[in-house]
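>>> From the sequence below, what's the structure:
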Amino acid sequence: MSRRRKLSPEERELWSKVAASARSLRPEKRNHAETLPTPAPEITPKKARPDVRDFRIGQSAPDYAFRHDLAPSIAEGLERQPVLMDRKAHRNMTRGKLEPEARIDLHGMTLAQAHPAMTRFILSSHDRGCRLVLVITGKGKRGFDEGPIPQRQGVLRHQVPQWLRMPPLGAVVMQVSQAHLKHGGAGAYYVYLRRPR
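The predicted structure follows:
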């Protein structure tokens, strides 16, 4: 970028003769640049730096120590599912007003024992024409937890909703929801079955 130098008196005189002989391309507009004095550039004072307080990294972050389990609970997952059955029957079922026609208790069983037992129970209940059955899993025991990853309480309680969605049970199960307190609460599930064909 080149700097402008000041014109000598001879150069200024020569420039004024050239400028006087020049014709404007647009006569209605006058060249105001020559008539107006150039304003002096404004010097803005520098702003003072704000005082910076002492801080710790992460001091303004919210405390998430109470939220160690990021996965939604079983009840939340079941509530998010769309209602496929009659809404009035669903409301009565979740309020504990419908009585289950059959029930199975999986307390004390391992996963290897509980899965085939529950599969037999659901399929035989469907063949008999039952519509609402109760699967009791229990709430589970709190295990010895030393690791950084929290362990879920109740292995069967977490596994049963998945089994009910998978084949062969997925074809006969219409709706799964957590049982009312009088039928076991968080330790049991209502399983609403499709009509047999």
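>>> Every contact and neighbour count from this point should use C-alpha atoms.
Noted.
>>> and the longest helix along the chain, what does it pack onto?
Ranked by residue count under DSSP state H, the longest helix found in the chain is helix 111-127. Packing partners of helix 111-127 (3 or more Cα pairs under 8 Å, 6 or more residues apart in numbering; DSSP states H and E): strand 102-105, strand 132-136, helix 155-165.
>>> out of those, nearest to residue 12?
helix 155-165 (92.7 Å; Cα to Cα).
>>> quick one: buried residues of the closest one?
Of all the residues in helix 155-165, those buried under the rule 16 or more other Cα atoms under 10 Å are 155-158, 160-161, 164-165.
>>> Proceed likewise with the subsequent sequence, for comparison:
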Amino acid sequence: MKDRKLSNDERMLWGKVAKSARALPGRLKEILASEEEMAAKLAIEEQAAVVRQDTKTVELQAIVEAPAANLKRPAGRHHPLEKPTQRKLAKGRLPIEARLDLHGLYQDEAHDLLLEFLLRAHDRGLRHVLVITGKGSSMGSEGALRRAVPLWFSKAEFRFLISSYEWAARHHGGDGAMYVRLSRGRPGA
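I've put the predicted structure just below:
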């Protein structure tokens, strides 16, 4: 139990409790040293998180640019999923090999996560995946991701990955989810 790290909420709560308490005589120096050490560790962790995020962005950019340059890309628009294939997916006769739920994400987070998911699925040779965008929470409004994802699919970084897509059956999310058929060619192959 000693190795357990405190969450941000727990740290804030502990900070409030610690400020309201008085140190025993002679212990104030130890407490101040401990607080400085915790602050230094927190700063190092935050800096490491920023470096990890920067590294991840560079790696993702390299993954996107390398395969995209080597592959022949189809024209800007995707064909709709064929009706027999769509029925088989809806009835479970054709397996959905992976799922991604984008609920609650901001568009930039969702874009990066979707691209990474589709690259991995394509690299593994998967054929049919489900992407859940959600329907949007405002009355009379489509969700931002529901509108954005089909637009992203026509962008260069997604175009070579996707063969076709179509809105899912009701029990798979209906208008808030999409069946996506990935193209057969593997990057770098």
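>>> quick one: TM-score?
The TM-score (TM-score structural alignment, normalised by the length of structure 2) is 0.52; 110 aligned residues with a Cα RMSD of 2.3 Å.
>>> Of all the helices and strands packed on helix 111-127 of structure 1, which one comes closest to residue 143 of structure 1?
Proximity to residue 143 of structure 1 (Cα to Cα) singles out helix 155-165 among these, at 10.4 Å.
>>> what stretch of structure 2 does the one helix or strand residue 12 of structure 1 maps to fall on?
Applying DSSP states H and E as the criterion places residue 12 of structure 1 in helix 9-21. Across structure 2, nothing matches helix 9-21 of structure 1 (TM-score structural alignment).
>>> try stretch 33-40 of structure 1
Stretch 33-40 of structure 1 corresponds to no residue of structure 2 when matched by TM-score structural alignment.
>>> Show me what the lengthiest helix in structure 2 packs onto, helices and strands only.
Secondary structure of structure 2 per DSSP H: the longest helix is helix 28-70. In terms of contacts (3+ Cα pairs under 8 Å, 6+ apart), helix 28-70 of structure 2 is packed against helix 156-159.
>>> how many other residues sit next to the counterpart of residue 122 of structure 1 in structure 2?
Applying TM-score structural alignment, one finds that residue 122 of structure 1 aligns to residue 118 in structure 2. Residue 118 of structure 2 has 21 neighbours, counted by other Cα atoms under 10 Å.
>>> repeat for residue 162 of structure 2
There are 22 residues near residue 162 of structure 2, going by other Cα under 10 Å.
>>> ok, it - contacts?
78, 153, 180-183 (Cα atoms under 8 Å, 6 or more residues apart in numbering).
>>> 10 Å instead?
Going by Cα atoms under 10 Å, 6 or more residues apart in numbering, residue 162 of structure 2 touches 74, 78-79, 118-119, 122, 127-128, 153-154, 180-184.
>>> how near is it to residue 33 of structure 2?
56 Å (Cα to Cα, to the nearest Å).
>>> Residue 161 of structure 2 too?
According to Cα to Cα, residue 161 of structure 2 stands 54 Å off from residue 33 of structure 2.
>>> Alright, I will stop here.
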